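> fold the stuff below for me.
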Amino acid sequence: MKEVTMETRIGISGWRYPPWRGTFYPEDLAQKNELYFASRQLSSIEINGSFYSTQSPASYKAWYSTTPDHFIFSVKGPRYITHIRRLNDIALPLANFFGSGVLHLKEKLGPFLWQFPPSFRLDEDKLANFFAHLPKTEKQAVQLAKKADRLDPDYPAAAATSQRHLRHAIEVRHHSFENPDFIKLLRDFNIALVLADTAGKWPYMEDATADFMYLRLHGDEELYASGYAPENLNWWSDRIKKWQAGSEPRDALTMAGPDPHPQKRDVFVYFDNDLKVRAPVDAKSLMHLLHVDWKPQD
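Below is the predicted model of the structure:
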């Protein structure tokens, strides 16, 4: 039997940062071509704009067509749901989000990232209701999108019958989540816990809770700014290899202990230490350590 190769995606959180001009981006590169350039250097990028406001179907279609084959986007869920509604009365906001055109990313659509504010405390009932509403397939996402009330749902026709699996990851920022019951809840719904390196500011847990791992590296010494030294990137590389292989680091900082159902996992890693132009540099360095070869052909 052929051995299954697990997927490694290493990229950046967003792609439009003026300080990257002349460092990551060539000085003479037109701004409209930044995504084109970045997607040929890195195999995945988080879409951040969807967190702040509703993006248009035209934008999703343009992002799809601009990027090469086999590229993957992660998409940040709206703060309207997580920060403003705080998971209250979420059915229609979720319908509007999934009807906004995000499914036009088609096979380039990777995990959805749901980030909670530092003031949001663990509420198991509210989270369970949220997880139950999240679509697990494109078909379910379309069924949800059809209930949109703020826009005309827009999605590719093929999505209406597609059973392609959708993934979801949760990033928490309140210490009440350092609770084994929270980890169990994530595992029950196959939701990934985001391993967020935040220079010690917010919770850091290494529990494997889904069929993939999702890492966000915001800076190990200074939030959103500090770069990762070679020895630190080696440390991350060693851990990623273990999670991919279906094991866990011996010194893993977990709330609930080892995963009772170990399995090989895809790994998604995004650098968000962009203030000092470190994110793309560190992403490419980690790709090299993990032997991730990304040379797309147009």
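> only C-alpha atoms from now on, for both contacts and neighbour counts.
Will do.
> excluding chain neighbours, what is closest to residue 51?
Here the nearest residue to residue 51 in space, its sequence neighbours aside, is residue 78; by CA to CA, 6 or more residues apart in numbering that works out to 4.0 Å.
> so who does the one you found touch?
50, 51, 52, 53, 54, 97, 114 (CA atoms under 8 Å, 6 or more residues apart in numbering).
> now the second one, please; I'll put the structures next to each other:
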Amino acid sequence: MSKAASTRTQAHIKAGIGGWTYEPWRDNFYPKGLAQAKELNYASRHVSTIEINGTYYSTFKPENFRKWHDETPDDFIFSLKASRFTTNRKVLATAEDSIKRFVESGLTELGNKLGPIVWQFMPTKQFDAEDFEAFLALLPKKEGSRVLRHVMDVRHESFITPDYKALAKKYRVSTVFTDADKFPSFEEPEGDFAYARLMMADAKLKTGYGPKALDTWAERARGWAESPGKKGTRDVFVYFINGAKEKAPAAAGALLERLGWKPPVEA
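The predicted model follows:
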């Protein structure tokens, strides 16, 4: 791959963490004495994306999204977990009102910084083709003029089937890839964009993942961006999300360094 092609590929890869408010990161990832109100500003200049987890548990207002937009660099991306009320239900086909409330809560105030919406399902939620297709049909392709991208975080082994893959392809949704032992995963990220949640950080390692493992993940991320059969370069999102969470910022930073990312100047 030429240097120019490599640069284009790396521009499509984002790596980061889940949330930005986490006590063990204070006086560790965050400088000693940094005001909590400035943590997003700081974090967004040391990773290139953050998955917002709070939207899974609570409803936020347009001004919250607007504030997050204004505190972060121009090329920063947020992914959002959809409200648990949309996915934690026996019959997914009944989720229309909850989906509508979530999507219309102000997400588009993030503007160009709005990345994928993560629809996370309980580990006990099994694949029912008819019901799951009804759910996928409810997901809006746009909110206003903003195109929405959806990624399914399915956590039961029954989803590892060609029938599910066919539905995901039909409705143009991606599927979360994970390295976690406790959740099943397809061998490679599925969809128009790749979305990985890495959960095997080791607290004994400075960066959570060792140097060789990070080298491998960097190469895999480049491969996902240039995945055969895809038209052009696809976006890739990699989050260090669980396991030894206190190591997540160091892991994301180490991966970004391998990808040639240069952090923006701190505000």
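> among the contacts of residue 78 of the first structure, name the buried ones.
50, 51, 54, 97, 114 (16 or more other CA atoms under 10 Å).
> can you tell me the helix or strand for the aligned residue in the second structure for the fourth one?
Applying TM-score structural alignment, one finds that residue 97 of the first structure aligns to residue 102 in the second structure. In this structure, residue 102 of the second structure is located in helix 96-103 according to DSSP states H and E.
> ok, residue 5 of the second structure next?
helix 3-11.
> which one in the second structure is aligned with residue 78 of the first structure?
With the correspondence set by TM-score structural alignment, residue 78 of the first structure lines up against residue 83 in the second structure.
> can you count the residues close to the aligned partner of residue 218 of the first structure in the second structure?
Matched by TM-score structural alignment, residue 218 of the first structure corresponds to residue 199 in the second structure. When neighbours are counted by other CA atoms under 10 Å, residue 199 of the second structure registers 22.
> for residue 199 of the second structure, what are its contacts?
Residue 199 of the second structure is in contact with 178, 179, 180, 240, 241, 242, 243, counting by CA under 8 Å, 6+ apart.
> thought the first one was touching residue 200?
No - counting by CA atoms under 8 Å, residue 178 of the second structure does not reach residue 200; the two are 9.2 Å apart.
> what's the counterpart of residue 45 of the second structure in the first structure?
With the correspondence set by TM-score structural alignment, residue 45 of the second structure lines up against residue 40 in the first structure.
> so where do the helices sit in the stretch 151-298 of the first structure?
Assigned by DSSP state H, counting those that start in this stretch, the stretch 151-298 of the first structure shows helices spanning 180-189, 230-245, 279-289.
> so for the longest one, what gets flagged as buried?
What it means is helix 230-245 of the first structure. Judged by neighbour count using 16+ other CA under 10 Å, the buried positions of helix 230-245 of the first structure are 233, 234, 236, 237, 239, 240, 241, 243, 244, 245.
> also the shortest one?
Residues 182, 183, 184, 185, 186, 187, 189 are the ones in helix 180-189 of the first structure that count as buried (16+ other CA under 10 Å).
> again, but for the last one
Judged by neighbour count using 16+ other CA under 10 Å, the buried positions of helix 279-289 of the first structure are 279, 280, 281, 282, 283, 284, 285, 286, 287.
> can you check stretch 95-111 of the first structure too?
95-106, 108-111.
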